[in-house]
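>>> return atomic coordinates for the entry below.
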Amino acid sequence: MTDAAVGDRTLTRLGEQVGVLAHTALAAMERHEWYRELAAEHRASVALVAEAGIRGFRDWLADERESDRATTVFADAPPELTRALSLEQTIELVRVTVRAVEDAVPQLADEERERDRLLVATLRFSRDTAFAAAHVYARAAEARGSWDARLESLVVDAVLRGEATEDVHSRAAALGWGDAEQVAVAVGAPRDGLTEPEVVRAVRSACQKARLEALVTLNSGRYVVVLAEVEDPRAAGEVLATVLDAGPVVVGPVVPHLFAGGRSARAALSGWAASRAWPGAPTVLLASELLPERVLAGDEAARRELVRLVVRPLQEAGRDLLATAETVLAHGGALEASARELFVHVNTVRYRLGRIEELVALRLADSRDRWVLRTALAVHRIDTPRDSGWRSAVHGAH
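Just a heads-up that it's a prediction; the model follows:
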């Protein structure tokens, strides 16, 4: 043939030896432990690729104008093979197969010039085949990336809804999150000038550097990030604040595992939505720091949490502390006036305020802490039944 790189006799011999050469290549592959450990169906697929490669080489030799022949080597291989074999292992398969053909050159070509042409052609075709393998793996990685993104979005959505079905378990396991622990959900706004893929890549990169696992999705105009291995939720929020808008980033409580993540997600979403009521808020906030704003927004869980964290400890410590807190707030922080109404010495009021700070970490000299305490007491008053002694139950006996 006028377009052939080698003579017809060589082509005929190569065609006759396709099966033998493929068998030789596979026998050489046995020295690799990873090949020996492949499942039977994957070994059969490897044999298919090796034979297709040699047959494709023969067809390409017959007419080099078929420049895309190398790309068809992997056409009949099942997609699962790209998951069973790494790109490095596939390139090793190409190398071993090419070596089998090279070793057989003296038997395939009679004349020295014919052998040289066959060797050069082998090198060219192996190069094209290696590029074809890289292309196949790139497409597979791209497809897996798209699928993983969809899967990630489904898992995050399930966390937001508080679902823990078998389907969710399976999807989480497919993403490597089946055993995720110390989970927290964070919410933040997108940064101006960045596309969604850019933000997602930036979040993942920042989390990876901080040794945090992250699932990221854009949900109703805000980014929801599910984090694992969280030791310090505020520090995790500061990592996200470097790539998200400082508007702020709100982090929910840390929960034991992914399937308890709904509680963290609800708190983070509620806190992020209510954070607009605190214009001077820090860049990173824990959802528990937004309890008053969440109460105003109608979050029942926040109402219960605020009473549990603030009012209950003061009640359990005795009525004096609750009454002192109410009185000091009513007098705008004036200690002398509060002491007169309580019929105690001003130093007693100072002592009780110190006890309040110890118990609930609120300083009445701080405007933000006064707001938290005032809201907690207001919720407590609303929730206290209005009976004949309701006022004394709220204020306490002096």
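>>> please count neighbours and contacts with C-alpha atoms only from this point.
Fine.
>>> summarise which helices and strands the helix or strand harbouring Ala268 is packed against.
Secondary structure from DSSP states H and E places Ala268 in helix 261-274. Using 3 or more Cα pairs under 8 Å, 6 or more residues apart in numbering; DSSP states H and E as the contact test, the elements touching helix 261-274 are helix 112-161, strand 181-189, strand 245-251, strand 255-257, helix 291-296.
>>> redo these as CSV? Include mean neighbour count.
Listed next are those as CSV, based on neighbours: other Cα atoms under 10 Å:
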stretch, mean neighbour count
helix 112-161, 17
strand 181-189, 26
strand 245-251, 25
strand 255-257, 17
helix 291-296, 23
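>>> hang on, the earlier thing: which other residues reach the helix holding Ala268?
159-163, 183-188, 248-255, 286-288, 290-291, 293-294, 297, 299 (Cα atoms under 8 Å, 6 or more residues apart in numbering).
>>> hang on, the earlier thing: so which of the helices and strands packed on helix 261-274 comes closest to Ala172?
Closest to Ala172 of the helices and strands packed on helix 261-274 is helix 112-161 (Cα to Cα; 6.3 Å).
>>> could you also give me the structure for this next sequence, so I can compare it with the first?
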Amino acid sequence: MLGGMSAQQDQPAPGARRGVPGAPAAGDTDRARTLETLRSNIGSLSTVTLRRLDSALPWYRHLRPDERSALGLVAQKGIASFVTWYEKPGNPAWVMSDVFGTAPTELTRSISLQKALQLIRIVVDTVEQRVPDLAEEPEQPALREAVLRYSREVAFAAADVYARAAESRGSWDTRLEALVVDGILRGESSDSLRSRIAALGWSSKAEVTIVVGAAPADPHPAYLSGLRRTTTRLAEDTLIGIQGDRLLLLLGGLRDRDTALVKLAPVFGDGPIVHAGPAASLVDAGPAAQAAFSGLVAARAWPDAPRPVAADDLWPERLMAGDDTARRALVRAIYRPLTSASNGLLETLSAYLSLGHSLEATARALFVHTNTVRYRLRKVTDVTGWDPLVPREAFVLQTALVAGRLSAGDAAGDASAAAPAVRLPERAAL
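Alright, predicted model coming up:
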């Protein structure tokens, strides 16, 4: 349609320029007559346009009545505004407010930009087809040229409407995302938090992993968009929070967890990276997020920590930094299972740690064979998940014993603390 119009414009008929600003006065009469005809045919043009929208655009027929009404109003305003513009062509800035009015919100929610341009094309094509009925032959080329110029201005105005709506949605989504992240960190579990999560479009039903680290010192302008592309390849859903110099990622449905965490390391700045979870859902991610932040603070006490490192691997450092959650976790996950176990696992572990990790010295102290000590230490690994033969894990186990013995509310811990300590024979000290 537009191609055909351009061809007609390339070879204008005589008098095609009459009726536009600067034209000879002889064309004023024809222009005035055309303008009067346009004004008297606004209603019929609107009716024909709405009929064509219904017949030519299948998606238009499937819209809700209120959406059809909003788009129909845009089409009618477009025709009425063309008449005004034809009378006084000038600065096109008014096109947006005059044609779209209060409709941008409804327009962008109802149809895509591509569909909006289809609608504009129908309106312009309807007016162009009626040119022979609206103007005398000498004035028809000028009217067609005016239709072309007007369609260009309306198309640019529509693109501007959608661009502004996208920017507004982007800014609102960023603020809403920050509110959701803040609510999760504060442990909020309200209906308002759930509604905000739904408004962000979070759809993952899988477990949530939290990753915390330093934000880049001087991020590139496209840093956030690149970060979202990276996380989209690794997880089903992502929330991003930048709080000062810290970057927080909440990842729903993380695929191939260990590999994905390593791939995420480059998006953070220098320093440790701590991950926690998985949490059952986004609403339940508060404790895991707090553990990750606690681990980030305590990680500097373990210079050789892997990057990224699990918050649970930092239990000793977190406990020493004053994190009571880490103390309770050590007692619950390590000390209590050992006190409940048989075969003297707690006593064997305590002696092994106290005697410099020596199997022979532990066997002499307990009056058992060295293989018995090895067996019991393997059982400690089975019960707790931590291997006392690995120096770092032995440190975690020793911290758990200290935390358990100091736990005033743990009856088993009190009983163990009250029990006589293992007395080493004189030869064991040699």
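>>> ok now the helix holding Ala268 of the first structure, how far from the chain's centre?
Counting by Cα atoms, centre = their mean, to the nearest Å, helix 261-274 of the first structure is centred 18 Å from the centre of its parent chain.
>>> quick one: buried residues of it?
Within helix 261-274 of the first structure, the residues that qualify as buried are 261-272, 274, counting by 16 or more other Cα atoms under 10 Å.
>>> what of stretch 295-315 of the second structure?
Neighbour-count burial for stretch 295-315 of the second structure [16+ other Cα under 10 Å]: 295-299, 305, 308-315.
>>> contacts only, for the aligned residue in the second structure for Ala172 of the first structure.
Using TM-score structural alignment, the equivalent of Ala172 of the first structure in the second structure is Ile197. Ile197 of the second structure sits next to Val180 when contact means Cα under 8 Å, 6+ apart.
>>> next one: Ile197 of the second structure from Val283 of the second structure, what distance?
9 Å (Cα to Cα, to the nearest Å).
>>> and Arg191 of the first structure, what does it touch?
Val199, Val243, Leu244, Asp245.
>>> map it across to the second structure for me.
By TM-score structural alignment, Arg191 of the first structure lines up with Pro216.
>>> and what of Gln182 of the first structure?
Per TM-score structural alignment, Gln182 of the first structure is aligned with Glu207.
>>> apart from its chain neighbours, what residue comes closest to its match?
Ala280 (4.9 Å; Cα to Cα, 6 or more residues apart in numbering).
>>> which position in the first structure pairs with the one you found?
Ala280 of the second structure maps onto Pro256 in the first structure, by TM-score structural alignment.
>>> that match contacts Glu181, doesn't it?
Yes. Using Cα atoms under 8 Å, Pro256 of the first structure is in contact with Glu181, at 5.5 Å.
>>> related to what we said a few turns ago, is it true that the match of Arg191 of the first structure lies in a strand?
No. Pro216 of the second structure sits outside any strand when classified using DSSP: H, G, I helix; E, B strand; the rest coil, being coil.
>>> how much space between it and Gly277 of the second structure?
24 Å.
>>> what does stretch 54-67 of the second structure contact?
Leu53, Arg68, Glu106, Leu107, Ser110.
>>> how long is that stretch end to end?
Length of stretch 54-67 of the second structure, first residue to last, Cα to Cα: 13 Å.
>>> same thing with stretch 54-68 of the second structure?
10 Å.
>>> next, the buried residues of that stretch.
Result for stretch 54-68 of the second structure [16+ other Cα under 10 Å]: buried residues Tyr60, Glu67, Arg68.
>>> show me the residue at the heart of the first structure, geometrically.
With distances taken as Cα atoms, centre = their mean, Leu215 lies nearest the centre of the first structure, 2.2 Å away.
>>> ok, and the closest non-adjacent residue to it?
Val226 (5.0 Å).
>>> what number of residues lie near that neighbour?
Val226 of the first structure has 26 neighbours, counted by other Cα atoms under 10 Å.
>>> surely it and Glu181 touch.
No. The pair Val226 of the first structure / Glu181 is not scored as a contact, 11.2 Å apart, by Cα under 8 Å.
>>> is the counterpart of the residue nearest to the centre of the first structure in the second structure in a helix, a strand, or coil?
Aligned counterpart of Leu215 of the first structure in the second structure: Leu239 (TM-score structural alignment). Counting by three-state DSSP, the backbone at Leu239 of the second structure sits in strand.
>>> Provide a list of residues in contact with Leu239 of the second structure.
Per Cα under 8 Å, 6+ apart, neighbours of Leu239 of the second structure: Glu177, Val181, Leu249, Leu250, Leu251.
>>> separation between it and Ser340 of the second structure?
The value you get for Leu239 of the second structure to Ser340 of the second structure, if Cα to Cα is used, is 41 Å.
>>> kindly report the same for Ile120 of the second structure.
Ile120 of the second structure is 76 Å from Ser340 of the second structure, by Cα to Cα.
>>> and the two? which has more neighbours close in?
Taking other Cα under 10 Å, Ile120 of the second structure and Ser340 do not tie; Ile120 has more neighbours (20 against 12).
>>> aligned to the more buried one, what sits in the first structure?
By TM-score structural alignment, Ile120 of the second structure lines up with Val94.
>>> I figured that match hits Ala130, correct?
Yes. With contact defined as Cα under 8 Å, Val94 of the first structure counts as touching Ala130 (7.0 Å).
>>> ok so, going back, any idea how far the match of Arg191 of the first structure is from Leu50 of the second structure?
For Pro216 of the second structure relative to Leu50 of the second structure (Cα to Cα), the value is 54 Å.
>>> re the thing from before, make a ChimeraX selection of the buried ones in the contacts of stretch 54-67 of the second structure.
This is how ChimeraX selects the buried members of the contacts of stretch 54-67 of the second structure, with burial counted by 16+ other Cα under 10 Å:
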select :53,68,107,110
